[in-house]
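S.K.: All I have is the shape, not the residue letters:
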């Protein structure tokens, strides 16, 4: 593992949960609510999601998740579509 990847994993914003109890956003079923705790990706990925309102601490609601292909979530009263790979890099704490 390169140094940059190790730095991204070392200090996630896990709230009150241990990092092991977090799950990828892509694993949540339809109508689930969760709090974003960590983004597993580089600066470009984090900046792109931040521009759409997906930041650590924000609540998301899953509107559509068929288990393959893109998923649709609501973030800050806005619907956004995330590719499966993107959603897998967003670690959340289910509510």
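M.R.: Arrived safely, thanks for sending. No experiment lies behind these values; they were computed from the predicted model shown. Residues are numbered from 1 along each chain as shown.
S.K.: Please count neighbours and contacts with C-alpha atoms only from this point.
M.R.: Will do.
S.K.: Show me where the protein has its strands.
M.R.: Using DSSP state E, the strands of the chain run over residues 23-24, 33-39, 59-64, 71-75, 78-82, 90-94.
S.K.: Please list the outside residues in contact with the fourth one.
M.R.: In other words, strand 71-75. By C-alpha atoms under 8 Å, 6 or more residues apart in numbering, the residues outside strand 71-75 that reach it are 26, 53-54, 58-65, 79-84, 87.
S.K.: Comparison target, given below:
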């Protein structure tokens, strides 16, 4: 039941509506024990029921966002290694429920590392063109990089395989790294 509860919270977060009708949710998920699951989510303080509408609480919104972000991360990772978009989406729906928060909390965009910090590239999120361009520059998963300098709203200079490289903020937001101690 945990998985379906997470799917409902993710759906509510993803839809970004103020309210979603109970009948819309029931129709979308088509579950025999739907009423029991909704009651359980309400008892856990993750949703509120008002008339015929389901509204996420702050706690429910946070959990929905966490599941949504896990899904996006896993899907991007799978696409990054060459899996088709449809297959990546399908598998991300299965995998997202097994990824623990503590595994993801150490992974950040390169733009969040401070000067002097070292990270190992885990994933590059973006279109095939961007990913290929960064791979061609040597920015590949498993590669260690060090942040040398940062302009306040400008590029970040990194040390990569003995070379200095300046990357724009938009690009560094798409390069996900695991911080090294």
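M.R.: That came through, no problem. Bear in mind the structure is a predicted one, so any value in this text is a computation, not a measurement.
S.K.: Fetch the TM-score of the aligned pair.
M.R.: Put the two chains on top of each other and the TM-score (TM-score structural alignment, normalised by the length of structure 1) is 0.81; 88 aligned residues with a C-alpha RMSD of 2.3 Å.
S.K.: How about stretch 156-164 of structure 2, which residues are buried there?
M.R.: Going by neighbour count (16 or more other C-alpha atoms under 10 Å), the buried part of stretch 156-164 of structure 2 is 156-160.
S.K.: cool, stretch 84-93 of structure 1 as well?
M.R.: Quick answer for stretch 84-93 of structure 1 (16+ other C-alpha under 10 Å): 84, 86-93.
S.K.: Structure 2: matching residues for that stretch?
M.R.: Here stretch 84-93 of structure 1 aligns to structure 2 at residues 169-178, judged by TM-score structural alignment.
S.K.: hang on, the earlier thing: can you redo the strands of structure 1 as JSON lines with distance to residue 5 of structure 1?
M.R.: Shown next, in JSON lines, are the strands of structure 1 (distance: least, C-alpha to C-alpha, whole Å):
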{"stretch": "strand 23-24", "distance to residue 5 of structure 1": "17"}
{"stretch": "strand 33-39", "distance to residue 5 of structure 1": "12"}
{"stretch": "strand 59-64", "distance to residue 5 of structure 1": "25"}
{"stretch": "strand 71-75", "distance to residue 5 of structure 1": "25"}
{"stretch": "strand 78-82", "distance to residue 5 of structure 1": "22"}
{"stretch": "strand 90-94", "distance to residue 5 of structure 1": "15"}
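S.K.: of all those strands, which lies closest to residue 11 of structure 1?
M.R.: strand 33-39 (8.9 Å; C-alpha to C-alpha).
S.K.: quick one: the helices in structure 2?
M.R.: Per DSSP state H, structure 2 carries helices over the ranges 2-15, 22-29, 34-43, 58-80, 85-95, 101-104, 128-136, 169-172.
S.K.: deepest of these, which one?
M.R.: When the helices of structure 2 are scored by mean count of other C-alpha atoms under 10 Å, the highest mean neighbour count falls to helix 58-80 (a mean of 20).
S.K.: quick check: angle from that one to strand 118-124?
M.R.: Between helix 58-80 of structure 2 and strand 118-124, the angle comes out at 80 degrees (axes from the mean of the first three to the mean of the last three C-alpha atoms, to 10 degrees).
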